[in-house]
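Enquirer: Provide a 3D model corresponding to the input given below.
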Amino acid sequence: MSNDIKHIKFQNPDMFWEIAADLYFPPSFDESKKYPTVISAHPIGSCKEQTAGNIYATRLADEGYVVIAFDASFQGESGGTPRLIEDPTQRVEDFRRVVDYLTTLPYVDTDRIGALGVCGGGGYVLASAQSEKRIKTVVSITGVNYGRMVRENAAAAGGPVAALKQIAEQRTAEAAGAEGAISAALPPSAEAAQQIGDIDVVEAYDYYCTPRGQSANGKAIFDVAHGASAMVWDAFAFAETLLTQPVMVVVGDKPGAFGAYRDGFEINRRAASEVKELVVLPGVSHYDLYDQPRGAGAALEKVIPFLAANL
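Expert: Predicted coordinates for the structure are as follows:
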């Protein structure tokens, strides 16, 4: 297992803040050589140290790739204010910023840059590749179309329109000097998660709120006043014409409320890519694909040969 990790921050000319990232290097790394490189994107409400970094980036580095796992703007150790914004347009733009940075590194083969994302990150890589053609290959691990998910989850607020009105009211209040409001994506306890009963909710609590996966920067909480952009966003909007790179989508066959299972089938059907592969792992849940051998381990056994053939 590779332990050669470099912690970096970088800033583009079009940014007023820095992006924090970890660069993972393969064994016997030689800076005078050029390496295929993979961008690894964390889930919604997560951070670079969790599954995108400690599981997928680590294993891909062992396989000979340079891997960059980064914190989304406004989250983790990356800059940007207000904090805890989950804005899909910014998440997609982050990929462009990361590619810009990679092109400045002498050891990155700029013709062999791929992108992998987990959960919401898996949806964002699919959206990013539609307009960022420096990304040559895409892997979505239990990818979620975040726009679709937030519109469906707005039912508790009375539907998407009612939710947008609440967001508007919060913005007006903050413009008048009120404090910001935070929305928690997870139930407050394991018991509350069990009462909800959905496998994704139960396992989300187990991952984010226990020693299994918890991290100080993986809080799964969001700024309310900046939630409107997600309501009108669709990760798959132009996939039929613009998603042309080789694509692998990995899902488990134990679906839950986050919707990765059906999103996986949808994007595999809609993508214009000539090379596309849908992997459905039996007996595997959404969070198994974060860190469990039967999930993430099995996924990587499919991802590694796919990247070798297409990157």
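Enquirer: Going by C-alpha atoms from here, please, whenever you check contacts or count neighbours.
Expert: Noted.
Enquirer: What residues does the residue nearest to the spatial centre of the chain make contact with?
Expert: By CA atoms, centre = their mean, the mean C-alpha position of the chain lies nearest to residue 121, the distance being 1.4 Å. By CA atoms under 8 Å, 6 or more residues apart in numbering, residue 121 lies in contact with 41-44, 140, 143-144.
Enquirer: Return the subset of the residues you listed lying in strands.
Expert: 41, 140 (DSSP state E).
Enquirer: Rebuild the contacts of residue 121 as a markdown table, extending it with neighbour count and distance to residue 243.
Expert: Below are those laid out as a markdown table (neighbours: other CA atoms under 10 Å; distance: CA to CA, whole Å):
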| residue | neighbour count | distance to residue 243 |
| --- | --- | --- |
| 41 | 34 | 18 |
| 42 | 28 | 21 |
| 43 | 26 | 21 |
| 44 | 24 | 22 |
| 140 | 27 | 13 |
| 143 | 31 | 15 |
| 144 | 29 | 16 |
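Enquirer: Tell me the one of the contacts of residue 121 nearest residue 105?
Expert: Distance to residue 105 across those (CA to CA) is lowest for residue 41, with 19.2 Å.
Enquirer: One more sequence to fold, the one below, so I can look at both together:
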Amino acid sequence: MATNTTIEHTTFRNPDMYWDIAADIYYPPHFDAHNSYPTIVSAHPIGSCKEQTSGNIYASALAEAGNVVIAFDASFQGASGGTPRFIEDPAQRVEDFRRVADYLTTLPYVDADRIGVLGVCGGGGYTLNAAMTEKRFKAVASITGVNYGRMMRETQGSNDAVIAALEAAATQRTKEARGADSAVAGMLPDSKEAAHDVGDIDIVEAYDYYRTERGESPNGCVLFENAHGASALGWDAFHLADTLLTQPLLVIVGDKQGAFGAYRDGHDIIRRAASKDKKLIVLENVSHYDLYDQPHGAGEALKSVIPFFAEHL
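Expert: A predicted model of the protein is given here:
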């Protein structure tokens, strides 16, 4: 993967916020602040952070190709501010994209008419949803994108279980309103052996990515705050895509299907999107986590992602 880039660590705050957003800006080779550049927003997966696939893989390679790229931490996660920690609220996650776009328009070297957006895993689902109402994004790429609301409902197993989860979230929120500490839960099994016992390829490879030297990061905690999780159970990343998702669209998935459902979601959003220019690429013998960092996954995806943005930005 590309390495010949300069990275600037930055924070910013919008007028509607009480916390900072942390981000890494990746500059192309021979960057000149007096010039104007196409710029891409890169969004991390659920439970992840900007230092992982959205930054060190996709942002780095896209910057090497001549773009300015900003990889940011979601509010309440990573190095960004906001409490309680580890909130995964779709409304806030989508609003973060607008906050980043606002910030980019204040930078003199960013061409505000050539901003694209890319997301990985749950970040891909949020990217698709954000682009429906944020038309400063002129081109959209989803890498193994997951509709987080759909995934969360399916994970419960039944509608009765969804209702029970909503009741539990309500109970926890009441406790915290009365002074109790925030409660968080992890998504991953406790050990490699436990992950293999589950048997699903997405769970096995999630453990390998987040809990080994392959991809682990201090801020890639894969933790979720319980009391504010109710909103995700009632959310659909693809709602209104048939009328509002109009930008050029590239969706890339692998054909090795797992519990997170990215393969199905990729086909679903391509079918539903109103975009006249839309393309689905299914990479053979590639899994969800291959598209995070592996040469035959992410490396192959970038062979399409880089020219896609070059054409549309």
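Enquirer: circling back to that earlier point, residue in the second structure paired with the residue nearest to the centre of the first structure?
Expert: Taking TM-score structural alignment, the alignment pairs residue 121 of the first structure with residue 123 from the second structure.
Enquirer: now do residue 67 of the first structure
Expert: In the second structure, residue 67 of the first structure lands on residue 69 (TM-score structural alignment).
Enquirer: gap between its match and residue 93 of the second structure?
Expert: 18 Å (CA to CA, to the nearest Å).
Enquirer: between those two, which one's more packed in?
Expert: residue 69 (32 against 22; other CA atoms under 10 Å).
Enquirer: okay if I get the contacts of residue 121 of the first structure as CSV plus distance to residue 287 of the first structure?
Expert: Output for the contacts of residue 121 of the first structure, formatted as CSV (distance: CA to CA, whole Å):
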residue, distance to residue 287 of the first structure
41, 15
42, 13
43, 11
44, 13
140, 14
143, 11
144, 12
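Enquirer: mind checking the longest helix of the second structure?
Expert: Determined from DSSP state H, the single longest helix within the second structure is helix 159-177.
Enquirer: Translate residue 30 of the second structure into the numbering of the first structure.
Expert: Checking TM-score structural alignment: residue 30 of the second structure goes with residue 28.
Enquirer: which residue ranges form the helices in the stretch 51-200 of the second structure?
Expert: Along the stretch 51-200 of the second structure, the stretches classed as helices by DSSP state H, counting those that start in this stretch are 60-64, 90-104, 122-133, 148-156, 159-177, 192-198.
Enquirer: go on, the stretch 201-313 of the second structure?
Expert: 201-210, 230-233, 241-244, 262-272, 290-293, 300-312.
Enquirer: Can you say which of the ones you listed is nearest to residue 190 of the second structure?
Expert: So among the helices of the stretch 201-313 of the second structure, helix 201-210 is nearest, using CA to CA, at 8.8 Å.
Enquirer: Give me the range in the first structure that the closest one lines up against.
Expert: Taking TM-score structural alignment, helix 201-210 of the second structure hits residues 199-208 over in the first structure.
Enquirer: Next: stretch 272-280 of the second structure.
Expert: Going by TM-score structural alignment, stretch 272-280 of the second structure sits over residues 270-278 in the first structure.
Enquirer: which residue packs closest to the equivalent of residue 182 of the second structure over in the first structure, ignoring adjacent ones?
Expert: In the first structure, residue 182 of the second structure lines up with residue 180, judged by TM-score structural alignment. Sequence neighbours aside, residue 174 is the residue nearest to residue 180 of the first structure in space, at 6.4 Å (criterion: CA to CA, 6 or more residues apart in numbering).
Enquirer: burial measure for that neighbour, as a count.
Expert: 14.
Enquirer: can you check residue 193 of the second structure too?
Expert: 12.
Enquirer: gap between it and residue 158 of the second structure?
Expert: If you go by CA to CA, the gap between residue 193 of the second structure and residue 158 of the second structure works out to 27 Å.
Enquirer: Likewise for residue 296 of the second structure?
Expert: 36 Å.
Enquirer: ok, now residue 128 of the second structure?
Expert: In terms of CA to CA, residue 128 of the second structure sits 26 Å off from residue 158 of the second structure.
Enquirer: the more surrounded of those two?
Expert: More neighbours surround residue 128 than the other of residue 128 of the second structure and residue 158, with 30 against 11 (other CA under 10 Å).
Enquirer: Surely the more buried one is in contact with residue 240?
Expert: No - if you go by CA atoms under 8 Å, residue 128 of the second structure and residue 240 don't touch, sitting 10.8 Å apart.
Enquirer: Identify the residue of the second structure aligned to residue 307 of the first structure.
Expert: Aligned partner of residue 307 of the first structure by TM-score structural alignment: residue 309.
Enquirer: make that residue 42 of the first structure, sorry
Expert: In the second structure, residue 42 of the first structure lands on residue 44 (TM-score structural alignment).
Enquirer: Please apply the same query to residue 82 of the first structure.
Expert: Looks like residue 82 of the first structure aligns to residue 84 there (TM-score structural alignment).
Enquirer: do residue 145 of the first structure as well
Expert: Checking TM-score structural alignment: residue 145 of the first structure goes with residue 147.
Enquirer: ditto for residue 295 of the first structure
Expert: Checking TM-score structural alignment: residue 295 of the first structure goes with residue 297.
Enquirer: Share the number of residues neighbouring residue 255 of the second structure, please.
Expert: 17.
Enquirer: Quick check: nearest residue in space to the equivalent of it over in the first structure, chain neighbours excluded?
Expert: Aligned by TM-score structural alignment, residue 255 of the second structure pairs with residue 253 of the first structure. Closest residue to residue 253 of the first structure apart from its sequence neighbours, by CA to CA, 6+ apart: residue 282 at 5.4 Å.
Enquirer: What separation is there between that neighbour and residue 69 of the first structure?
Expert: Distance from residue 282 of the first structure to residue 69 of the first structure, by CA to CA: 28 Å.
Enquirer: In terms of neighbours, single out the busier of the two.
Expert: Neighbour totals were compared for residue 282 of the first structure and residue 69, and residue 69 leads with 30 against 12 (other CA under 10 Å).
Enquirer: Just tell me which of the helices of the stretch 51-200 of the second structure ends up closest to residue 235 of the second structure.
Expert: helix 148-156 (4.9 Å).
Enquirer: tell me the angle of that closest one relative to helix 159-177?
Expert: Relative orientation of helix 148-156 of the second structure versus helix 159-177 (axes from the mean of the first three to the mean of the last three CA atoms, to 10 degrees): 110 degrees.
Enquirer: Pull out the buried positions in helix 148-156 of the second structure.
Expert: 148-154 (16 or more other CA atoms under 10 Å).
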